[in-house]
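S.K.: need a structure here:
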Amino acid sequence: MRDLVEDLLTWLGEGRRFAVASVVGTSGSAPREPGAALAVAEDGTAVGSVSGGCVEGAVYDLCLEALREGRVIRQTFGYSDDDAFAVGLTCGGIIDILVWPHTAEPAFRAHLDALAADEPVALARILPPAGATGSAGPPRALCITPSGEHTGSAGDAVIDRLVRAEAAAMLDSGRTGVRQVGCDGLEMFVESRMPPPRLLVFGAVDFAAALTRIGRFLGYHVTVCDARPVFATRRRFPDAHEVVVDWPHRYLERQHVDARTAVAVLTHDPKFDIPLLERALRTGARYVGAMGSRRTHDERLRRLREAGVTESELARLRSPIGLDLGARTPEEVAVSIAAELVAVRRGGTCRPLTTTAGPIHALTH
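M.R.: Sure thing, here's the model as predicted:
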């Protein structure tokens, strides 16, 4: 959508009606990712693409149909073996398309304005049921910012709260895709513009290899950093987005660290840990954890105090790192660390759900 912003804002300014077709889901070797879009104005002008040409003509016609009939359309396109000239993807993939007739609804305009200003934002649109040809009535959408501010409505206050909570979580992860809202089968398509959160893993050890795998699975941009070039190699950490050879504290000083950053210190070596943690605890990182035994932890606290780290800064340190799962293997330890990361990020209690009451998913926005 971002590459269409200039054209769409111009169309809105001119009062032109248009429809936007967005890829909301794919399978197989589909040519475009979710979020790819084609926009068609009422005079037939088109910008963007949803398939690189395979089904562009059919989607173009759907946009004009959505404009004529004033309804949202959801349709799936795939390959047809029976007719090589049938509408379908010759690459063999399948794409799910959402066609949305736009006028000047507040949520969509707020989304475009945020994209034009290069600000993080998410647009959540309520989908017609899968397999349905479309839905009548005005489009239902909400625009959500990282602060929780929102524009627009899904038409129901309860649904709005659920949509905001789910969309905010997807925005925080920088993810685009379809999510279910509540337990009634209602679906929404969330289009996010936000870089993924960062997980900085210090210490090129076997525990780090397991943590990079699960960190990437959770949607983090994962960096492994170690001062020892023999250990910090791409071959040992194929799941990391970056493998950096540098002194950990020196590398951290050059990074932009914010509330969406997690720092995991797995070296348990004072010459690396102390200067690194001294700096990490003074950043805005939401999570700072360090591996080690109880004895290592006590010695680490003593050294950090000697280095001038205050008690309030030390209170931010999650050490020993992770939750008490009885973990022993690197993979199990990675799960315990990942569980703590999720709990800190989402405000979880870390208690078994059988011991809690009320909603399972907190409505944080």
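S.K.: make it CA atoms for all contacts and neighbour counts henceforth
M.R.: Noted.
S.K.: in stretch 245-265, what's buried?
M.R.: For stretch 245-265, a neighbour-count test (16 or more other Cα atoms under 10 Å) marks 245, 247-249, 251-252, 257, 260-265 as buried.
S.K.: Out of those, which comes closest to Leu8?
M.R.: Lowest distance from Leu8 to the buried residues of stretch 245-265 (Cα to Cα) belongs to Arg260, with 30.9 Å.
S.K.: residues contacting the closest one?
M.R.: Residues near Arg260 by Cα atoms under 8 Å, 6 or more residues apart in numbering: Asp172, Pro197, Arg198, Ala285, Arg286.
S.K.: how about 7 Å then?
M.R.: Pro197, Arg198, Ala285, Arg286 (Cα atoms under 7 Å, 6 or more residues apart in numbering).
S.K.: Filter those residues down to the buried ones and express that as a PyMOL selection.
M.R.: Buried residues within these, by 16+ other Cα under 10 Å, are selected in PyMOL with:
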select buried, resi 197+198+285+286
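S.K.: One more, so I can put them side by side:
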Amino acid sequence: MDRLIICGGGHVSLEVVHMAARLEYEIIVIDDRIEFANPRRFPLANQVICSSFLDALDQLGSRGSDYYVILTRGHAFDRVCLERILNGRYAYVGMIGSKIKVAAVMKSLQEAGIPPKTLEGVHSPIGLSIGAQTPAEIAVSITAELVKQRAHRGPNAMPPPDEPGILCTIVKKSGSAPRGVGTWMHVRPDGTCVGTIGGGTVEYQTKLDALEFWAQGRSEARQVYDLTHAAAELGMVCGGKIEVSMVCKK
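M.R.: This is a model prediction of the structure:
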């Protein structure tokens, strides 16, 4: 699962965590103030680290699938976090701030030796431009940009979880089915799921079939699902067929 590492535990961070909790990230919040970095404030986060930003980032290390959201209480801290992050691996890094303050941070980092091309890849000011004003609205713009970035990386951007269950992957598609080849859904033995192959009736049926294969002790199977009939009944123009590979991992 991709990690969403949020630097700063303020009001915007709180809203981002609430929204990102539905987006299947491992959410980590770091701040150096105990009143802003504790599990009671962020019950939806997977991990909350109260430490200096540099120590926390060093503790976490970096991965090519990490998403960083920099929302600290000041640009001095923003700069410290951004410099450390840019010297590691990541899939996305965004930083809040006005254009003037962001420009000052970027100039400082360029003078410190960070290549201009690397700095150009930073999403700052962070979030999609939707006229957001309140912390909740800003969080909407940030999480929307995270969704956009992950979609740009393709269906294999987030690897399936390494745990028991049935991995359902679209291996063939025809027509206007909503999701493409390579899209996956991991069905746990208790029926909960990670990922999606399109939602709706077909996804529900896929889950039921996967759980039946699990109960039968089968290791691998393929199933074809036809969306055309269901779409016609609902007066929809979408349809098509998907072929789904199901692989059980005990």
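S.K.: ok so, going back, show me which of the contacts of Arg260 of structure 1 is closest to Glu278 of structure 1.
M.R.: Closest to Glu278 of structure 1, out of all of those and judged by Cα to Cα, is Ala285, at 12.7 Å.
S.K.: Burial check on the residue mapped onto Arg41 of structure 2 from structure 1, number of neighbours?
M.R.: With TM-score structural alignment as the criterion, the equivalent of Arg41 of structure 2 in structure 1 is Arg236. Arg236 of structure 1 has 16 neighbours, counted by other Cα atoms under 10 Å.
S.K.: In a strand, Arg236 of structure 1, correct?
M.R.: No - counting by DSSP: H, G, I helix; E, B strand; the rest coil, one finds Arg236 of structure 1 to be coil, located in no strand.
S.K.: So the nearest residue to it once chain neighbours are set aside, which state does it fall into?
M.R.: Leaving aside its sequence neighbours, Arg236 of structure 1 sits nearest to Ala209 (Cα to Cα, 6 or more residues apart in numbering; 7.2 Å). Under three-state DSSP, Ala209 of structure 1 falls in the helix class.
S.K.: secondary structure class for Met185 of structure 2?
M.R.: strand.
S.K.: I'd say it and Gly195 touch.
M.R.: Yes - Met185 of structure 2 is within contact range of Gly195, at 4.4 Å (criterion: Cα atoms under 7 Å).
S.K.: Where strands are concerned, which of the buried residues of stretch 245-265 of structure 1 count?
M.R.: Using DSSP state E, the subset of the buried residues of stretch 245-265 of structure 1 located in strands is Val245, Thr261, Ala262, Val263, Ala264, Val265.
S.K.: What range does stretch 12-25 of structure 2 cover in structure 1?
M.R.: Stretch 12-25 of structure 2 corresponds to residues 207-220 in structure 1, going by TM-score structural alignment.
S.K.: contacting residues around the matching stretch?
M.R.: 173, 196-199, 201, 222, 237, 239-240, 266, 330-331, 334.
S.K.: Next step: the residues you listed restricted to strands.
M.R.: Using DSSP E, these in strands are Arg198, Leu199, Val201, Val222.
S.K.: The stretch 51-200 of structure 1: strands as residue ranges?
M.R.: Applying DSSP state E, counting those that start in this stretch to the stretch 51-200 of structure 1 gives strands spanning 73-77, 94-102, 121-126, 141-144, 150-153, 177-181, 186-193, 198-202.
S.K.: name the helices or strands packed onto the longest one?
M.R.: In terms of contacts (3 or more Cα pairs under 7 Å, 6 or more residues apart in numbering; DSSP states H and E), strand 94-102 of structure 1 is packed against strand 18-27, helix 56-69, strand 73-77.
S.K.: all strands of structure 2, in order?
M.R.: 3-7, 26-31, 47-50, 67-70, 92-95, 165-174, 184-187, 193-195, 220-226, 241-249.
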